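Enquirer: for reference, the sequence and a predicted model appear below.
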Amino acid sequence: MPARPPPSTKLSLRLDFVPGGRLGPGKIELLEGIASTGSISGAGRAMKMSYRRAWLLVDDLNRMFTQPLVEAQPGGAKGGGANLTPLGRDVVAHYRAIEAATIAVNAAHIDALRGMVDARETCSEPLPL
């Protein structure tokens, strides 16, 4: 029987600002979706999230930082939309840089752990680090 390949690995990074808010992969993905679609609802749909949930997360992000991360234009005949502010783009860039550096610095440890995982076992949900 051929050997099974090791399981794939995904690192999830969440920053808890105490007291403050949380910044993790879901909120960053939402911000990136807003940047690419120009829409809170479009970004939410892409993540299979209701508009209300997406809007609440954007509101949370806008309150968490010293300035808003997302600017929304009301709808109307021309539609409206949303975009990231310069601070919003900076937050995404810093988060992705931390994520990339964490992976790079810890690649050997991640590979070692991946080699120890039984590829036949599966978890229904990823466990937080």
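Expert: Happy to help now that I have it.
Enquirer: make it CA atoms for all contacts and neighbour counts henceforth
Expert: Noted.
Enquirer: center of this protein, which residue is that?
Expert: P25 (2.4 Å; CA atoms, centre = their mean).
Enquirer: the strands in the protein, which residues?
Expert: 15-16, 22-23, 70-73, 81-84 (DSSP state E).
Enquirer: which ones are touching the closest residue to L69 other than its chain neighbours?
Expert: Nearest non-adjacent residue to L69, counting by CA to CA, 6 or more residues apart in numbering: G88, 3.9 Å away. G88 is in contact with 31, 68-70, counting by CA atoms under 8 Å, 6 or more residues apart in numbering.
Enquirer: show me which positions of the biggest helix by length in the chain end up buried.
Expert: Ranked by residue count and defined by DSSP state H, the top helix of the chain is helix 86-105. For helix 86-105, burial by neighbour count (16 or more other CA atoms under 10 Å) applies to 88-89, 91-92, 95, 99.
Enquirer: alongside the first one, take a look at this:
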Amino acid sequence: MMQAELLKIRINHQGNTALGPGKIELLQHIAQHGSISAAAKQMRMSYRRAWELVDMMNRSFDQPVVVSTTGGAHGGGAQVTAFGQALMLAYAQILQKTAQAAADELHLINQHLKKI
């Protein structure tokens, strides 16, 4: 849906973005790859930056969004928790509901954006 792409919703908490489009994308990649490092590579960001974003999410909520295990014989990994999965779903639903509620206005705006 083209109109939904016009929206970027961020959930702020105590001066930081607890959840937003970049963090949701990071969570999706972590869920897919089971690794913060692999997710960072997919997004072309440093592991340090990805880890900082995960840490910020984990500090923003009252329960973990991502849990990780340190390396060993089989290497480390990361997993999006059930709570993290619920946040991803809730965020997608917020985008969908917002786009539906503002469909007419978004259509008007989209019609008048210059095509590059």
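Expert: Received, thanks. What you see is a predicted model, and the numbers here were worked out from it, not measured in a lab.
Enquirer: quick TM-score on the pair, please.
Expert: Once superposed, the chains reach a TM-score of 0.89 (TM-score structural alignment, normalised by the length of the second structure), with 111 aligned residues with a CA RMSD of 1.3 Å.
Enquirer: can you count the residues close to whatever residue of the second structure lines up with D59 of the first structure?
Expert: Using TM-score structural alignment, the equivalent of D59 of the first structure in the second structure is D55. The number of residues packed near D55 of the second structure is 15, by other CA atoms under 10 Å.
Enquirer: map V91 of the first structure onto the second structure.
Expert: Under TM-score structural alignment, V91 of the first structure pairs with L87 in the second structure.
Enquirer: how about the contacts made by its match?
Expert: Counting by CA under 8 Å, 6+ apart, L87 of the second structure touches no other residue.
Enquirer: that one and L95 of the second structure: what is the separation?
Expert: According to CA to CA, to the nearest Å, L87 of the second structure and L95 of the second structure sit 12 Å apart.
Enquirer: how far away is the residue of the second structure most remote from its centre from E5 of the second structure?
Expert: What lies farthest from the middle of the second structure is A73; by CA atoms, centre = their mean that is 30.1 Å. Applying CA to CA, the value for A73 of the second structure to E5 of the second structure is 42 Å.
Enquirer: okay, now R114 of the first structure: neighbour count?
Expert: So R114 of the first structure, with other CA under 10 Å, has 15 neighbours.
Enquirer: go ahead and confirm it touches T9.
Expert: Yes. Using CA atoms under 8 Å as the test, R114 of the first structure is close enough to T9 to be in contact (7.0 Å).
Enquirer: common neighbours of these two, please.
Expert: With CA under 8 Å, 6+ apart as the test, R114 of the first structure and T9 reach no residue in common.
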